[in-house]
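**Student:** predicted model and sequence below, questions to follow.
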Amino acid sequence: MAEINPSAEDIRGMLTEALGRLRKAHTEYFDLLERGLSSSPLPMADQAKQFCSFMQRNVNATFDLGDKLVQAKDAQDALKLQTEFFQGQIQALTDQARSAGESAMKAATGMFGQKN
């Protein structure tokens, strides 16, 4: 029979197990998505692959935060982890926006560049 009042370690173990299952499902989903994009004849497939890579990075960062939060000692530790995560995500978003903008400019230049 299930324990009515699980200990903090039991809860951490359950959360760690759940995060592991979610990571596995995430990996399988993105593998499937990447295979689909690789076989796509659409001209925007490269940009879609880049966007998919951004999504993967962001989801992995979120899973990493979950792993760290499961091990947090107290609320102050959890708040520190969340603050660091948020700062990292802002930086990643900035980098991703820059990269996507550069990619879009290259694609636009290729589509509307001079023709001889």
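**Tutor:** Noted; the coordinates are in hand.

**Student:** going forward, measure contacts between C-alpha atoms and count neighbours the same way
**Tutor:** Fine.

**Student:** against residue 50, how distant is residue 100?
**Tutor:** Distance check for residue 100 against residue 50: by C-alpha to C-alpha, to the nearest Å, it reads 8 Å.

**Student:** same thing with residue 63?
**Tutor:** Between residue 63 and residue 50 the computed distance is 20 Å (C-alpha to C-alpha).

**Student:** same check, this time on residue 28
**Tutor:** As defined by C-alpha to C-alpha, residue 28 lies at a distance of 18 Å from residue 50.

**Student:** settle it for me: which of the two has more neighbours?
**Tutor:** residue 50 (15 against 12; other C-alpha atoms under 10 Å).

**Student:** and here is the other one:
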Amino acid sequence: MAEVNPSAENMRTMLSEALGRLRKANADYFELLEKGLSASPLPIANQARELCSFMQRNVTATFDLGDKLIQAKDVPEALKLQGEFFQEQMRALTDQARTVGESAMKAAGGMFGPKS
């Protein structure tokens, strides 16, 4: 049986490797989702692709935080990283909500506008 060495550097290495595998699985998932949406005849496929793009950016930001936390030297640094992440995510979510709202308003306006 393999010997377990729980040193901080070994833990960082193992966590980094696991995070790399998760990133790969995530990329594969979003690639598959994008292919499905591209082939979709549904009229809301463009909006779905936009939401998918937002999800992908948010998940990538979370993975980036994971990378930073793995390298954090102490608890105060980890808390600082989490605080920065939270603030940036709130800004991103606000922008995304505004974009989705504008898109919904355009779509609603097209439904009730004059037909040509």
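**Tutor:** Nice, thanks for sending it over. Keep in mind the model is a prediction, meaning the values are calculated, not measured.

**Student:** touching stretch 76-87 of structure 2 from outside, list them.
**Tutor:** Under the contact criterion C-alpha atoms under 8 Å, 6 or more residues apart in numbering, stretch 76-87 of structure 2 has outside partners 65, 68, 69, 72.

**Student:** number of residues surrounding the nearest residue to the last one once chain neighbours are set aside?
**Tutor:** For residue 72 of structure 2, ignoring the flanking residues on the chain, the nearest one in space by C-alpha to C-alpha, 6 or more residues apart in numbering is residue 78 at 5.7 Å. The tally of other residues near residue 78 of structure 2 (other C-alpha under 10 Å) stands at 17.

**Student:** aligned to residue 78 of structure 2, what sits in structure 1?
**Tutor:** Under the alignment by TM-score structural alignment, residue 78 of structure 2 pairs with residue 78 in structure 1.

**Student:** do residue 40 of structure 2 as well
**Tutor:** In the superposition onto structure 1, residue 40 of structure 2 corresponds to residue 40 when matched by TM-score structural alignment.

**Student:** helix or strand for that match, which one?
**Tutor:** Residue 40 of structure 1 belongs to no helix or strand when elements are defined using DSSP states H and E.

**Student:** how deep is it tucked in, by neighbour count?
**Tutor:** Residues near residue 40 of structure 1, counting by other C-alpha under 10 Å: 12.

**Student:** what's the answer for residue 32 of structure 1, then?
**Tutor:** A count of nearby residues for residue 32 of structure 1, using other C-alpha under 10 Å, gives 12.

**Student:** again, but for residue 70 of structure 2
**Tutor:** By other C-alpha under 10 Å, the residues close to residue 70 of structure 2 number 19.

**Student:** now it: how far from residue 53 of structure 2?
**Tutor:** When distance is defined by C-alpha to C-alpha, residue 70 of structure 2 is 26 Å away from residue 53 of structure 2.

**Student:** do the same with residue 20 of structure 2
**Tutor:** 20 Å.

**Student:** show me where structure 2 has its helices.
**Tutor:** Shown for structure 2, the helices assigned by DSSP state H span residues 8-38, 45-71, 75-112.

**Student:** what residues sit buried inside the shortest one?
**Tutor:** If you call a residue buried by 16 or more other C-alpha atoms under 10 Å, then helix 45-71 of structure 2 has these buried ones: 45, 49, 51, 52, 54, 56, 63, 65, 66, 67, 69, 70.
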